[in-house]
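K.L.:
Generate a structure from the sequence data that follows.
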Amino acid sequence: MADLNAILDSIKELKLLEVAELVKMMEDEFGVSAAAPVMVAGAADGAAAGGAEKSEFDVVLAEAGASKLGVIKVVRELTGLGLKEAKALVDGAPGTIKEAVAKEDAEAMKAKLEEAGAKVELK
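P.N.:
Below is the predicted model of the structure:
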């Protein structure tokens, strides 16, 4: 242990340029690299794409169901559309109600529409 302390004390006394030279000599002597390991970009991109969870969704009205009037009211409430536009959207199902909605908001919209009798998908 005393030998290691002596080595450490010797290294502490070196100048920065001398430490860099020592590192280079150790790399050459032992066939190693002092550089930090780097992940291969191709492997990292594939893993990240597969594991990333979607944060924005499109709320799609798949089917209006039996109670079109109730669905039209909810569509108007959620989108701010007028009666004519909301009716056209519901009659033209399947169609997108809202695009790029945060996950929590999209799930809340889906719940309201399903409560009114519609079939809704989040894409």
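K.L.:
contacts, neighbours, all on C-alpha from now
P.N.:
Will do.
K.L.:
next SSE after the lengthiest helix in the chain?
P.N.:
Longest helix in the chain by number of residues, with DSSP state H as the criterion: helix 16-30. Tracing the chain past helix 16-30, the next element assigned as helix or strand by DSSP states H and E is helix 41-51.
K.L.:
and the next element down the chain from that next one?
P.N.:
strand 56-63.
K.L.:
Could you check how far residue 82 is from residue 23?
P.N.:
73 Å (Cα to Cα, to the nearest Å).
K.L.:
ugh, wrong one, residue 91
P.N.:
The spacing between residue 91 and residue 23, counted by Cα to Cα, is 73 Å.
K.L.:
one more to put side by side:
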Amino acid sequence: MGEFGGIRYGLLVCDHTDYDVLLLDPGPAPFEVVKVHRELTGVGILAAKQAVTGPLPVPVLTGVEERTARRCVARLRAVGATAEARPHA
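P.N.:
Modelled structure (predicted):
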């Protein structure tokens, strides 16, 4: 592999960044957030309720593409929650 081959490989590997979706605050309608959490994760109602009402911040999704993370954050914010997408550590 030549010098340029190594650079190209590095750009391809480093270009993809996974994101985590974090719930920072359920807001005024926690039941609506529980419903959205269930839709996004596929967990049961009890697990979603415990996640939403437990200690914050709560990771909703981990290691997803940026576009997916932004959509999930938008869905959570639409029901009054405070959420954000952070690069996956």
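K.L.:
before we move on, back to that, okay, the longest helix of structure 1 sits on what stretch of structure 2?
P.N.:
With TM-score structural alignment applied, helix 16-30 of structure 1 matches no range in structure 2.
K.L.:
Quick check: the most centrally placed residue in structure 2 vs residue 59 of structure 2, distance?
P.N.:
The residue lying closest to the centre of structure 2 (Cα atoms, centre = their mean) is residue 21, at 1.8 Å. Applying Cα to Cα, the value for residue 21 of structure 2 to residue 59 of structure 2 is 6 Å.
K.L.:
and residue 63 of structure 1, what pairs with it in structure 2?
P.N.:
Match for residue 63 of structure 1 (TM-score structural alignment): residue 25.
K.L.:
could you pull out the strands for structure 2?
P.N.:
Using DSSP state E, the strands found in structure 2 span residues 19-25, 58-64, 82-87.
K.L.:
Quickly compare those and say which is most buried.
P.N.:
strand 19-25 (a mean of 22; mean count of other Cα atoms under 10 Å).
K.L.:
helices or strands next to that strand in the packing?
P.N.:
Secondary structure elements in contact with strand 19-25 of structure 2, counted by 3 or more Cα pairs under 8 Å, 6 or more residues apart in numbering; DSSP states H and E, are strand 58-64, helix 66-78, strand 82-87.
K.L.:
Give me the contact list for that strand.
P.N.:
52, 56-66, 69, 72-73, 81-88 (Cα atoms under 8 Å, 6 or more residues apart in numbering).
K.L.:
What does residue 106 of structure 1 correspond to in structure 2?
P.N.:
Using TM-score structural alignment, the equivalent of residue 106 of structure 1 in structure 2 is residue 69.
K.L.:
Equivalent analysis for residue 78 of structure 1, please.
P.N.:
So, by TM-score structural alignment, residue 78 of structure 1 is matched to residue 40.
K.L.:
Okay, its match and residue 83 of structure 2: tell me how far apart.
P.N.:
Residue 40 of structure 2 sits 13 Å away from residue 83 of structure 2, going by Cα to Cα.
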